[in-house]
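K.L.:
structure for the following, please:
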Amino acid sequence: MTLWNGVLPFYPQPRHAAGFCVPLLIVILVFLALAASFLLILPGIRGHSRWFWLVRVLLSLFIGAEIVAVHFSAEWFVGTVNTSTSYKAFSAERIRAHVGLRVGLAGVNITLTGTPVHQLNETIDYNEQFTWRLHEDFAAEYAGALEKGLPDPLLYLAEKFTPSSPCGLYYQYHLAGHYASATLWVAFCFWLLSNVLLSMPAPLYGGLALLATGAFALFAVFAFASVSSVRLCPLRLGAAALTAHYGAAFWVTLATGILCLLLGGAVVSLHYAQPSALRAFLDQSLKDSSSQGREGSPLVLKNPLHKQSGLPDLKITTHL
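P.N.:
Model prediction:
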């Protein structure tokens, strides 16, 4: 028991907070690089088309970045509390700390920050991630946390999400995360398809693809909300209770789904009401006029020898 000079044997060294989520950072940097690349070539677009392309590309990149980024975000269901709680097992010492619980599609993130950070001759600043992806074992990660001797508040909250917990939170949020993630990837595929179709003379199908993108994004939100609406087990840390609510990722995904429905509905409506205005916004007016003719427009074939021969010009009416 004195191996670590008075420190309990399960705590050989101070813990340190985990870094920023690397996959989320990569997604943000990739889409920012795409946006920066477009802004560099934007001055080369002439006329009012420049602003139309600016709105189109930035809106499209925002939608795509949001659909991908929320997969790696832990801000779907969040809760925080300031409390006085026990710190280590087999010890009566207590600390003042800020405890945070963040539930994402892939797992649970739990934070513990001392107020102040330096207490009991230690730096109390923890950020632990427990995942339930298909190739991850949540119970094994929790067992590893026990072996490392993480503080009591972290272990208490992580234990509530283990498969063996009577609360049943693991199966609820595990399934909700999988269904929401699957529908979001389908939404991402429809987002790619909408970009391709809107760049072709097929705005109607591009608008329908946008509608499908918004629909699947909303399906993901409803799948997660249907499970998280079930009341959590009482989570008490010391004398305080931790209450959770929907986080930023949930609301941003909901807003993105509604935005896609509005944009898709606008494209479909303009296709039937004002197709010329839609082609102008999509910068397809010149392309359409050069490749397609209006229905019933006469095509005149001039005779180069009409002055000598006296033959009239030949007129052909096209029906496309």
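K.L.:
only C-alpha atoms for contact and neighbour calcs from this point on.
P.N.:
Noted.
K.L.:
which strands or helices does the helix or strand Ala223 falls within pack on?
P.N.:
Under the criterion of DSSP states H and E, Ala223 resides in helix 203-228. With contacts taken as 3 or more Cα pairs under 8 Å, 6 or more residues apart in numbering; DSSP states H and E, helix 203-228 sits against helix 169-198, helix 248-273.
K.L.:
distance to Arg94 and mean neighbour count for the ones you listed - can I get that in a markdown table?
P.N.:
Rendered in a markdown table, the data for the helices and strands packed on helix 203-228 read as follows (distance: least, Cα to Cα, whole Å; neighbours: other Cα atoms under 10 Å):
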| stretch | distance to Arg94 | mean neighbour count |
| --- | --- | --- |
| helix 169-198 | 28 | 20 |
| helix 248-273 | 32 | 19 |
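K.L.:
how about the ones you listed, which one is nearest Lys88?
P.N.:
In this view, the helices and strands packed on helix 203-228 are compared for proximity to Lys88 by Cα to Cα, and helix 169-198 is the closest at 24.8 Å.
K.L.:
structure for this one too, so we can compare:
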Amino acid sequence: MKGWFDAFRNDGGPTLYSYSNRTSVTGDISLITIFVLFGTVFIAFLLIFPGIRKERLTTFLTVTLVVFVGMTIKVALRGSTWHISTSTIMSSYSAFSKQRIAAEIGGYIGLMHINITYRVLPESMNIGDVEYNERFFWRKPHEMVKHFKDALYRGTPFPIVSLAEYFSLHQEGFSWGVKYRVAGYYASVMLWVSLAFWSMTNLLLVMVPRYGAYGMILTGLCMLFTNLTYWLLLPYDPLVAYVDGSILIFNFGWNYWLVLTAGVAYLFAGIVITVIDMMFPHSFSTIMEVDYDTPYDRHVIIEESFDTRSKINRIEDSFNDPFISQVSSQLINESKAIVNQGCIKNLFGIQDNLSKSNWTYPFPQKPR
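P.N.:
Have a look, this model is predicted:
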């Protein structure tokens, strides 16, 4: 078996792991989990879509929009690209060092954190492979300061510390950290409200599609209000960070534009469905409804109700026949002629000696 078990080994011995196997961060696990979850749901829908024979267009558009908006809300809550900036710098790796290194630095601001990346460019690879991705949270008032001190203690590269300092100081005009934290907090609250409306919309779409359209409108408005809230609460003086002579100007990232796009799409879809339902009642439908194509389907019930009304109208029209109207009037007169004698005697104080009760049956008793 020689040559089988000693493949890729030196001198036939066991594999020697004499080097560090650490790799740089290539993706956010939480975002990948969200993409996989919603992608699995959408792929499962695409697998069953060829078997759909009715309401194909409305079903496809509704499911696609629902999955897209739900994924957008979850990604926006976890994402790090609400406000971003990248730049190429010539800086030192550590403080007070004279060696200059060409590197790329980026700041990616989320609702509750900021990711700062630092990657040495290939022309400066004589110092080795250097790539950092540090995340600083500000979920609590003093959490950013704590993370900043931990970064200093660990010996984080000087450019990362320089950029993080803009968000950790809350005095002498350095108030960007507080304002970004406030903007992220209220934007996250509105996103959670949007997620609640989105969940309610999904339930209404399978129960009462008309109300599901109203839920779409509310969800879209909440998502648009999220963008408005974040924009209004951003620092009035835009953050311009200086790192070793390079300038980082922050602009809106794809998380912001994704929420805006999804909100507009959901609002527009809700308005369109509402208008269609007002012009053509009960015409909008998808196969995702609970009672679709069953005896309890709302379309079947509506058709049966129309059939019942038409039958009643035909019966009423049949009473216009002279003979039937004469018979019916005679029956009504005979029913009015029946008088409860016992009730009359009781009202006028007349006692009936023949009966023990003040009430007598209105019809004559048959002899036994």
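K.L.:
ok, back up a step: so the helix holding Ala223 of structure 1 matches what in structure 2?
P.N.:
Aligned using TM-score structural alignment, helix 203-228 of structure 1 spans residues 209-234 in structure 2.
K.L.:
centre of the chain to the matching stretch, how far?
P.N.:
Distance, stretch centre to chain centre, for stretch 209-234 of structure 2: 10 Å (Cα atoms, centre = their mean, to the nearest Å).
K.L.:
ok, residues contacting the top strand by length along structure 1?
P.N.:
Scanning structure 1 for the longest strand, with DSSP state E as the assignment, gives strand 107-119. Around strand 107-119 of structure 1, the neighbours that count as contacts under Cα atoms under 8 Å, 6 or more residues apart in numbering are 74, 95-103, 123-133, 153-154, 157-158, 174.
K.L.:
for stretch 179-188 of structure 1, same thing?
P.N.:
Stretch 179-188 of structure 1 has contacts (Cα under 8 Å, 6+ apart) with 64, 67-68, 71, 105, 212-217, 219-221, 223-224.
K.L.:
go with 6 Å
P.N.:
213, 216-217, 220, 223 (Cα atoms under 6 Å, 6 or more residues apart in numbering).
K.L.:
just stretch 144-153 of structure 2 next, same as before
P.N.:
Against stretch 144-153 of structure 2 from outside (Cα under 6 Å, 6+ apart): 136-138, 168.
K.L.:
hmm, which two among those residues are most spread apart?
P.N.:
Greatest spatial distance in these: Phe137 and Ser168, 10.4 Å, computed using Cα to Cα.
K.L.:
save the contacts of stretch 179-188 of structure 1 as TSV, and put in distance to Trp51 of structure 1 too.
P.N.:
Supplementary listing: the contacts of stretch 179-188 of structure 1 in TSV, determined by distance: Cα to Cα, whole Å:
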residue	distance to Trp51 of structure 1
Thr213	24
Phe216	29
Ala217	27
Ala220	32
Ala223	37
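K.L.:
from those, which two are the most distant?
P.N.:
Greatest spatial distance among these (Cα to Cα): Thr213 and Ala223, at 15.4 Å.
K.L.:
higher neighbour count, these two?
P.N.:
Looking at Thr213 of structure 1 and Ala223 with other Cα atoms under 10 Å, you find the greater number of neighbours at Thr213, namely 33 against 19.
K.L.:
Lys146 of structure 2: how many residues sit nearby?
P.N.:
Tallying neighbours of Lys146 of structure 2 according to other Cα under 10 Å, which is how burial is gauged here, yields 13.
K.L.:
how about it, secondary structure?
P.N.:
Per DSSP: H, G, I helix; E, B strand; the rest coil, the local secondary structure of Lys146 of structure 2 is helix.
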